[in-house]
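Student: I need the structure of the sequence given here:
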Amino acid sequence: MSVKIELTNYGIKRIRQGNPLIQEEDLKQSIKKIPLEWVEFVDNKHKYVATGYLGKQNKGFGWVIDQTRRGINQDFLAQKFQQAIQKRQVFFSDETTTAFRLFNGEGDGFGGMTIDYYADYLVISWYNQTIYHFQKMIVASLLQVFPTAKGLVEKIRFKSELLESRWLAGEKPEEPLIVMENGVSYAVYLDEGYMTGIFLDQKEVRGRLTEGLAAGKKVLNMFSYTGAFSVAAAYGGALETTSVDLAQRSLAKTQEQFEVNGLPLEQQKIIVMDTFDYFRYAGRKNLTYDVIILDPPSFARNKKKTFSVAKDYGRLIEDSVDILADDGLIIASTNAANLSIKKFKYAIETALQNKKVDYQLVESYRLPADFPASDFEESNYLKVLFYTVKK
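Tutor: Here you go, the predicted model:
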């Protein structure tokens, strides 16, 4: 291997403690041009530490892939994919769920890419330019261990002139492709930009709703996207659901999700509106809800304002309390990797204290089993907290 890069003592210590993420400050020298090849990371005596690569993405500056010096090739990758598939046999054998994460980047030992399974179709996401450089070898390894895949689509999630989504192999499914999760059907579109129509990491939370957590209750689903939480709640016996999202497309997409489950639209309200505007509207109309679901994007911008989980989540909680029925439930969720569970909890509970209500944390969820995390906090990015609130 030709490229050797020296790490700082702190960088080496982090790797040896099990953290595979390389940060720019872990490198002894500044890198003018990122090498599009595998890299040997070494110490100040040029002794081998690990093999990996450098590639800028939102989490950091590169990844450690191996510490045994065996070399990264098609067989190495095939073994990684085989191990990941083996770990998920419980999902493959579950007839009520046909969509899940097949390979979760660093959590499965290879940072910079993920692979999702949708009823025999695969969606591979690339998070940096370097890993994409090895696309052909990675795809060949994947199809070697998963020859039954009907088709493969890729998502380019780094800054690039390439199309953000394109078909790589096999046949395209008839769309919408209907997948199942906890017995509920969801309409997905595998080749429509970055998103498919469902966030697979929320399966356990949707599962609670499917089981009847909101049975007989009025549910408000904010930042509803395609209404997946609303559909799960209605399937589990919710009296009515209200889905609110600013995106115009959310209306037709949410209607479709109810329709593929044969759920009547009469008890479902779908509203295209800014979330904070809807809180004000609901307050003026004296509307109240038994369950309010908050799952905003980490950061969002519209013509009038910006929203950031780190600074604005407390306001979401306070506005929710105003229209929450007594003894109501708030399901507070975020996928912001840079916000720790401790800070997230603090933001929610400070807001609840500001509203002078009694509250109790009754359930919490992190990433499900098909989304294994690595040994650093940002890897386990999902945080979902259920609070009961007495006014």
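
Student: only C-alpha atoms from now on, for both contacts and neighbour counts.
Tutor: Noted.

Student: I'd assumed Phe81 was in a helix, is it?
Tutor: Yes - assessed by DSSP: H, G, I helix; E, B strand; the rest coil, Phe81 belongs to a helix.

Student: these two touch, right, it and Leu142?
Tutor: Yes - the pair Phe81 / Leu142 is scored as a contact, 6.4 Å apart, by CA atoms under 8 Å.

Student: give me the number of residues near the nearest residue to Ser374 once chain neighbours are set aside?
Tutor: Nearest non-adjacent residue to Ser374, counting by CA to CA, 6 or more residues apart in numbering: Gly107, 4.6 Å away. If you count neighbours by other CA atoms under 10 Å, Gly107 ends up with 19.

Student: how would you label Gly107: helix, strand or coil?
Tutor: Counting by three-state DSSP, the backbone at Gly107 sits in helix.

Student: now swap in Ala232 and tell me
Tutor: Secondary structure for Ala232, judged by three-state DSSP, is helix.

Student: who are the contact partners of the residue nearest to it when sequence neighbours are not counted?
Tutor: Computed as CA to CA, 6+ apart, the closest residue to Ala232 that is not its neighbour in sequence is Thr210, at 4.8 Å. The neighbourhood of Thr210, defined by CA atoms under 8 Å, 6 or more residues apart in numbering, consists of Asn182, Val184, Ala232, Ala233, Ala234, Tyr235, Gly236, Gly237.

Student: would you do the same for the sequence below? I want to compare the two.
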Amino acid sequence: MMSTARVKIKSSDKSIKGGSPLIVSDAVSYVDKGLAEGTIIEAVDESGKFIGKGYYGKQNKGIGWILSRNPKERIDQSFFEKKLKAAFKDREPFFEDPLTTAFRVFNGEGDGIGGVTMDYFDGYYVINWYSEGIYQFKEFILQALRNLTDFKGIYEKKRFAEKGTYIEDDDFVEGERAQFPLIVQENGIHFATYLNESAMVGVFLDQREVRKAIRDKYSEGKRVLNTFSYTGAFSVAAVLGGAVKTTSVDLANRSRSKTQEQFSINGIDYESQDIIVEDVFNYFKYAVRKKLLFDLVILDPPSFARSKKHTFSAGKDYPALLEQAIAITEKNGVIVASSNCSTFGMSKFKGFIEKAFRQTGGKYKILEEHRLPEDFKTIKEFREGDYLKVVILKKLP
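Tutor: Next up is the predicted model:
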């Protein structure tokens, strides 16, 4: 793991020299063949001038990450401990908040180490590994956690199978095993989580502030439609905010029992809410046919989704999807338009919204915007890391 190789960066490349930590394959003019994952690499320009050092690890279009711009810095256990210590210091307000016990404590390149993230769930840590390369440094990171925290237990998610998919395995690493469901809090809302069940543990932590806005500002007295609802977290927030009725729609069979559980642990009678296992695209057609209208529509699709009859790609299909949401939103109703697709930014996303309303002949007003919350730290040199875009808008009469 500690052998070093040299990677040459093309003179035409601007991103890596400009501070981007991801070494994309198109920017490389030379790299040793058969390089082992986890090899320490030095990135140099065509003339041999030092750019940075990091590790070799294939991840999407990248072949590795730059970790330091200091040629003398060693990539060792103390390096990882220093980065984790700084990240935990940044999250002190979260650790001290009694109403929030689940949040991100380390966000990859935003905290100085691309390819790995770490989430906190009431004393338990979940490490997400995004390449075999960073996984070679597992013991360094675990030792840093041992030195810095009094954790209850550690779990991991290996997301470096082909095409970045999750490797099914026993995710428990060390410490004590959690009792599931592990109930955590987020701004006082309770969520059931399962750290050892799959790639997704039961709640997407990056939407914390959006759920708070839905609960505190937009739900009272409203009829709410939550599409691509997963475990119904937005629906729970809406009911706690005073919604008269929520309808949660998701294609996955597990969404029904998972959503029922989230309602129940918050003291909500799930039988008073509608939980529908159905293709969202089919539900939109049903809602139009039945002339259903909602006061608040939440539209948070995955970047890519495939069902028997539909394939959805956020980069090209979001405007058409939003058109369908607009059609079943009441006048003066609110739409929460969200995307976690990293291939386009907020400006283009707003263009999608403009296009959808232009196609429907309607008008709208933007009420507020959200990006990643502060625990999901990002850097301006790596825009792809700032993936979340949420626009809360009103459909004008």
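
Student: for the contacts of Thr210 of structure 1, which ones persist in structure 2?
Tutor: Among those, the ones whose aligned partners also touch in structure 2 (both residues aligned by TM-score structural alignment, their matches' CA atoms under 8 Å) are Ala232, Ala233, Ala234, Tyr235, Gly236, Gly237.

Student: count of neighbours near the last one?
Tutor: It stands for Gly237 of structure 1. 18.

Student: what of the third one?
Tutor: Ala234 of structure 1 is flanked by 28 other residues according to other CA under 10 Å.

Student: that one -> structure 2?
Tutor: Correspondence of Ala234 of structure 1 to structure 2, assessed by TM-score structural alignment: Val239.

Student: residue contacts, that match?
Tutor: By CA under 8 Å, 6+ apart, the contact set of Val239 of structure 2 is Arg215, Ser219, Lys245, Thr246, Ile268.

Student: and the third one, how many residues sit next to it?
Tutor: Residues within reach of Lys245 of structure 2, counting by other CA under 10 Å, total 18.

Student: looks like it contacts Asn226 (just checking).
Tutor: No - look at Lys245 of structure 2 against Asn226 with CA under 8 Å: they stay out of range, at 10.8 Å.

Student: what does stretch 69-79 of structure 2 contact?
Tutor: Contact with stretch 69-79 of structure 2 is made by Ile40, Phe50, Ile51, Gly52, Lys53, Gly54, Phe140, Ile141, Gln143, Ala144, as judged by CA under 8 Å, 6+ apart.

Student: nearest to Tyr318 of structure 2 among the residues you listed?
Tutor: Tyr318 of structure 2 lies nearest to Gly54 out of those, by CA to CA, at 36.5 Å.

Student: how close does Lys311 of structure 1 sit to Thr334 of structure 1?
Tutor: 13 Å (CA to CA, to the nearest Å).

Student: which one's more surrounded, those two?
Tutor: Using other CA under 10 Å as the criterion, Lys311 of structure 1 and Thr334 rank with Thr334 on top: 21 against 9.

Student: and for the counterpart of the more buried one in structure 2, nearest residue in space, chain neighbours not counted?
Tutor: Counting by TM-score structural alignment, Thr334 of structure 1 lines up with Ser339 in structure 2. Sequence neighbours aside, Lys389 is the residue nearest to Ser339 of structure 2 in space, at 5.4 Å (criterion: CA to CA, 6+ apart).

Student: map that neighbour onto structure 1.
Tutor: Using TM-score structural alignment, the partner of Lys389 of structure 2 in structure 1 is Lys383.

Student: what of Phe263 of structure 2?
Tutor: Using TM-score structural alignment, the partner of Phe263 of structure 2 in structure 1 is Phe258.

Student: okay, helices next: where are they in the stretch 251-397 of structure 2?
Tutor: 254-265, 280-289, 314-327, 346-360 (DSSP state H, counting those that start in this stretch).

Student: closest to Leu296 of structure 2 out of these?
Tutor: Closest to Leu296 of structure 2 of the helices of the stretch 251-397 of structure 2, according to CA to CA: helix 314-327, at 9.9 Å.

Student: what sits up against the closest one?
Tutor: Under CA under 8 Å, 6+ apart, the answer for helix 314-327 of structure 2 is 284, 288, 297, 299, 301-304, 335, 337, 339, 341, 343-344, 352-353, 355-357, 359-360, 395.

Student: hmm, which of the residues you listed are the buried ones?
Tutor: Buried by 16 or more other CA atoms under 10 Å: 284, 297, 299, 301, 303, 335, 337, 339, 341, 344, 352-353, 355-357, 395, out of the contacts of helix 314-327 of structure 2.

Student: ok, back up a step: of the helices of the stretch 251-397 of structure 2, which is nearest Ser131 of structure 2?
Tutor: helix 314-327 (24.5 Å).

Student: whereabouts in structure 1 does the closest one align?
Tutor: Mapped onto structure 1 using TM-score structural alignment, helix 314-327 of structure 2 covers residues 309-322.

Student: quick revisit: so who does the match of Lys389 of structure 2 touch?
Tutor: Ser333, Thr334, Asn335, Ile341, Ser364, Tyr365, Arg366, Leu367.
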